[in-house]
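K.L.:
Predicted coordinates and the sequence they were generated for:
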Amino acid sequence: MLLKNRTTLLAGTALAGAILFSAPAAQAQLSTPAASPKSTVQQRVGLTDVTITYSRPSAKGRTVFGTLVPFGRRWRTGANQTTTIKFSDEVTVEGKKVPAGEYGIYTIPNKTEWLVVLNKDTKRGADVENFKDDQDVARFSIKPYKVPSKVETFTINFTDITPATANVDMQWELTGAKFKVTSDVEPKVMAQIDEKVVKNANPSANDLAAAAVYYFDNNKDQKQALEWIQKANANDPKFWNVHTEAKIRMKMKDYKGAVTSAEQSRKLALDAKNADYVKMNEDLIVEAKKVGKL
């Protein structure tokens, strides 16, 4: 009986030891910082969301283009996995129509020109030798430029942003290269204006004002813009909307009307303690009186 109990005790001790020594294998692996950390940048271009995901290698004293990234060879445009770009709607990239979707950005840098390829394959990574050209959705050439100061870590940003365009700007070490993304805003906005303002028997003040601003900003029918903004201001004038009316009248060369609207907007802005709009209205009044010789 004693021998049996001792055997059971030894077996239990051995089992506990096995569990103890095997425990680290069940734990999570050691986590350390990535040499080329992953990054995501996003920008709304017009009404389209553009998202770029890429890994960011650093120069670390090396010459990048022509050495670390050889000229004339396809590059995944970053490190680790292929850099990707995703469009929520159809866009135009350097004059090429690109459907909504996610694509790999592959580049072939050269000293005086880069070839940029958007391809359906987003998983190619470092294996660019077996690249399939029939998966291309767009390819175009861009000119590299010298950056004003050294960029240690590969960086992609959105620059030169307008209501309908943005540049995708890639910089590393002393070199930059960028390409333009254009969102087809006009038909989308005009369709909304038609639905919410033109065909709506009782459009909201916000929609009327938004339509007027769009017409003003894009040099469309200013008489129509004035009609809409006047309706928006009829019952509950806001200082920013009345200022829009003043700008529309200014563009229409109705300088007396511009002064009247700007004075009303200035008073509303003073009541709201908004110094920026007070100043903008005062500047507009001075300009209208000067140009209109009032």
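P.N.:
Received it, and whenever you're ready, just let me know what you need.
K.L.:
rest of the way, CA atoms for contacts and neighbours
P.N.:
Fine.
K.L.:
how about the helices in the chain?
P.N.:
Counting by DSSP state H, the chain has helices at residues 2-26, 185-193, 205-217, 222-235, 239-251, 255-271, 275-292.
K.L.:
Pull the residues that contact the fifth one.
P.N.:
Contacts with helix 239-251, where a contact means CA atoms under 8 Å, 6 or more residues apart in numbering, come from 209, 213, 216, 222, 225-226, 229-230, 232-233, 255, 257-262, 264-266, 268-269, 277, 281, 284, 288.
K.L.:
So for stretch 180-187, first residue to last residue, what's the gap.
P.N.:
End-to-end distance for stretch 180-187, by CA to CA, to the nearest Å: 20 Å.
K.L.:
Pull out the buried positions in it.
P.N.:
180-185 (16 or more other CA atoms under 10 Å).
K.L.:
could you dump these to a markdown table with distance to Lys247?
P.N.:
Formatted as a markdown table, the buried residues of stretch 180-187 follow (distance: CA to CA, whole Å):
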| residue | distance to Lys247 |
| --- | --- |
| Lys180 | 31 |
| Val181 | 30 |
| Thr182 | 27 |
| Ser183 | 27 |
| Asp184 | 26 |
| Val185 | 23 |
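K.L.:
and the comparison structure, right after this:
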Amino acid sequence: MTMKSILRLLAMVATTSAVFAACNSKNQETTQDKQATTLAAVEVPENTAALQDTIKGSIPSVATGKIGEANLKLTYHAPGVKGRTIWGGLVAYDQVWVTGAHMATTLETDKAIVIGGKEIPAGKYALFTIPGREEWTLIINKNYKQHLADNYDQKDDLVRIQVKPTTLEQHQERLKYEINSKSSTEGVINISWDKLGITAPVKTAS
């Protein structure tokens, strides 16, 4: 091979290397751009409270609390509003409502308590309501093993009290029960959903 041929070959190699290096650099930039775009697309929003409740169905839930010496427990399924009309829509007025979903909402207490002037012995009970436009009826019933209110019978009621619904300051997406102590012998059961709430006073039995 002549010197001229050798120089020509070296020139071709140098040109090919330069072209390869340029293409590799461009490919790296393209990959980096794609990665940056992907990361931006999956960025978690700072305000997680703004995320919508996307859970389907009603969530098994429990509320516990102590009023005086009595330990109370409420077990229920919490449905969501999901943009639906709740009062007078999904929940009919003037009909016994399980005040939850699926099985009857249950109230358990390990000590005797008083609701509506009626003493309720330690035990497990069903809690129902009858929502009204102006007033609700809260019911404690002996038969807690029920699907919805299918087998509800008024003769098994231990307590019926009238309570006034109030407008909530904030929207409550999921049905929520709370047991709150107010003093050494008194407290309340709060039920809230959508834009309404009701409160039932509870005392310890003397």
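P.N.:
Looks like it came in fine. Note that the structure is a prediction, hence the values are computed from the model and not measured.
K.L.:
re earlier: out of the helices of the first structure, flag the one nearest Thr92 of the first structure.
P.N.:
Proximity to Thr92 of the first structure (CA to CA) singles out helix 185-193 among these, at 11.2 Å.
K.L.:
returning to that earlier point: which one of the helices of the first structure is the most hemmed in?
P.N.:
Neighbour counts (mean count of other CA atoms under 10 Å) averaged over each of the helices of the first structure peak at helix 239-251, with a mean of 24.
K.L.:
That one maps to which residues in the second structure?
P.N.:
Alignment note (TM-score structural alignment): helix 239-251 of the first structure is unmatched in the second structure.
K.L.:
before we move on, what about stretch 91-111 of the first structure?
P.N.:
Stretch 91-111 of the first structure covers residues 113-133 of the second structure once aligned (TM-score structural alignment).
K.L.:
Which residues does the matching stretch contact?
P.N.:
Stretch 113-133 of the second structure has contacts (CA under 8 Å, 6+ apart) with 70, 91-99, 104-112, 136-145, 158-161, 200-205.
K.L.:
Buried ones among those?
P.N.:
70, 91, 96-99, 104-109, 111-112, 136-145, 158-161, 200-205.
K.L.:
Let me see the contact set for the alignment partner in the first structure of Gln162 of the second structure.
P.N.:
Alignment note: Gln162 of the second structure maps to Ser141 in the first structure; criterion TM-score structural alignment. Counting by CA under 8 Å, 6+ apart, Ser141 of the first structure makes contact with 113-116.
K.L.:
from these, which single one is nearest Lys4 of the first structure?
P.N.:
Ranked by distance to Lys4 of the first structure (CA to CA), the contacts of Ser141 of the first structure are led by Val116 at 77.0 Å.
K.L.:
what number of residues lie near the closest residue to the closest one other than its chain neighbours?
P.N.:
In this structure, Val116 of the first structure finds its nearest non-sequential neighbour in Thr107, 4.5 Å apart by CA to CA, 6 or more residues apart in numbering. Residues near Thr107 of the first structure, counting by other CA atoms under 10 Å, number 21.
K.L.:
Distance of Thr107 of the first structure relative to Glu282 of the first structure?
P.N.:
Counting by CA to CA, the gap from Thr107 of the first structure to Glu282 of the first structure is 51 Å.
K.L.:
ditto for Val128 of the first structure
P.N.:
From Val128 of the first structure to Glu282 of the first structure the distance is 60 Å (CA to CA).
K.L.:
Also Ala59 of the first structure?
P.N.:
Distance, Ala59 of the first structure to Glu282 of the first structure, by CA to CA: 52 Å.
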